[in-house]
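Trainee: Dropping the sequence and predicted coords here.
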Amino acid sequence: MSGSSESPQRDAGGTEDPVDPRRTTAVPFIAAVTVIVVILVAIVVSSRLSPADENVTEADRISRSVADFIQAHNHDDADLQKTLVCSSWSDDRSVLRDREGEVTLQGVESSEVNGDRARAEVRVSADDGKGETTDTWQLTRDGETWVVCN
């Protein structure tokens, strides 16, 4: 069988059978498993070198504190609210004092950090017919988190 790309094999009767070119091999499977293992190792190594907690920006922390405060306000959770505000907090000066119904955070437009103090432009809406409003919120750093002040 010169000129044929198939290698002949002999069966028990001594006749030659060409090798089936559609015969599957383990090479593609092994290659796929190797690629998956390399990807998983890369994910594990990158998570060890740069944990998600270290990738959180001050703007992210401020946004989280604002969202937590609004959620505590909506649920009338006074105990939780006390942990989210600074010691000089006064409900009478709250930026949400004139809003009625459930308040929805539309976004923290910008935040400016100056040491342990920050200001954020916070856009909210409520079920009170007043539409969206944007106010400047004052925050103070308390450890790794920010608390709302007024």
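Mentor: Perfect, thanks for sending it.
Trainee: When you work out contacts or count neighbours from here on, use the C-alpha atoms and nothing else.
Mentor: Noted.
Trainee: Now for Ile70: which residues touch it?
Mentor: 103-105 (C-alpha atoms under 8 Å, 6 or more residues apart in numbering).
Trainee: let's bring in a second one:
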Amino acid sequence: MDSMVAANSSFDESVSKNNSSDSSSSAAKSTTRSIHYDKVDLETFATETDKYIGKNVETSGEVAYIQKNPDNTDIYYVVILPKDDHASSGYSYGTVTEINMDTFDETNINEGDNITVKGGALTSTIKLNGKTLKSDIVVDSVSVN
């Protein structure tokens, strides 16, 4: 009987240790979730894309075009341009954002909306309407302004 009590006590200590390491692991995970995004205006991001590759960025623009990714129907391509830029100068610069379908649907994004996106910056990864685009943001979060 004493050996069973000792075994149970040892088991309880092991569970307690695992639970405490799980909580410290959870605390570490929640700390790493706090991602820093460099705020950058859309013109700077679109014209100096190489400076931001692999970094987390936050930028805003007006939704000019929305298309489902033909290779992955869970992703929408959303082209954003500086507000009123496309009306005055004919698309001088902008970027494509890749937005998960669930996020897209929850946020209710439409052409003409002014949105702010936060996500990871890439370059030359998307082909849209036969052109390889210079800049791309894989979106972590989006808000309609």
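Mentor: It's in. What you see is a predicted model, and the numbers here were worked out from it, not measured in a lab.
Trainee: For the two chains, what TM-score is obtained?
Mentor: TM-score for the superposed chains, counting by TM-score structural alignment, normalised by the length of the second structure: 0.35, backed by 87 aligned residues with a C-alpha RMSD of 5.1 Å.
Trainee: Take the contacts of Ile70 of the first structure and lay them out in JSON lines including distance to Thr34 of the first structure.
Mentor: As requested, the contacts of Ile70 of the first structure are exported to JSON lines (distance: C-alpha to C-alpha, whole Å):
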{"residue": "Val103", "distance to Thr34 of the first structure": "51"}
{"residue": "Thr104", "distance to Thr34 of the first structure": "48"}
{"residue": "Leu105", "distance to Thr34 of the first structure": "46"}
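Trainee: next helix or strand past the longest helix along the second structure?
Mentor: Longest helix of the second structure, by residue count under DSSP state H: helix 2-32. For helix 2-32 of the second structure, the following helix or strand on the C-terminal side (DSSP states H and E) is strand 38-39.
Trainee: what's that following strand packed up against?
Mentor: strand 56-69 (3 or more C-alpha pairs under 8 Å, 6 or more residues apart in numbering; DSSP states H and E).
Trainee: Tell me the buried residues in the strand it packs on?
Mentor: Neighbour counts over strand 56-69 of the second structure (16 or more other C-alpha atoms under 10 Å) mark 56-64, 66, 68-69 as buried.
Trainee: Can you tell me which helices and strands that strand packs against?
Mentor: Using 3+ C-alpha pairs under 8 Å, 6+ apart as the contact test, the elements touching strand 56-69 of the second structure are strand 38-39, helix 42-47, strand 72-81, strand 114-128.
Trainee: what about 6 Å?
Mentor: Contact analysis of strand 56-69 of the second structure by 3 or more C-alpha pairs under 6 Å, 6 or more residues apart in numbering; DSSP states H and E lists strand 38-39, strand 72-81, strand 114-128 as its packing neighbours.
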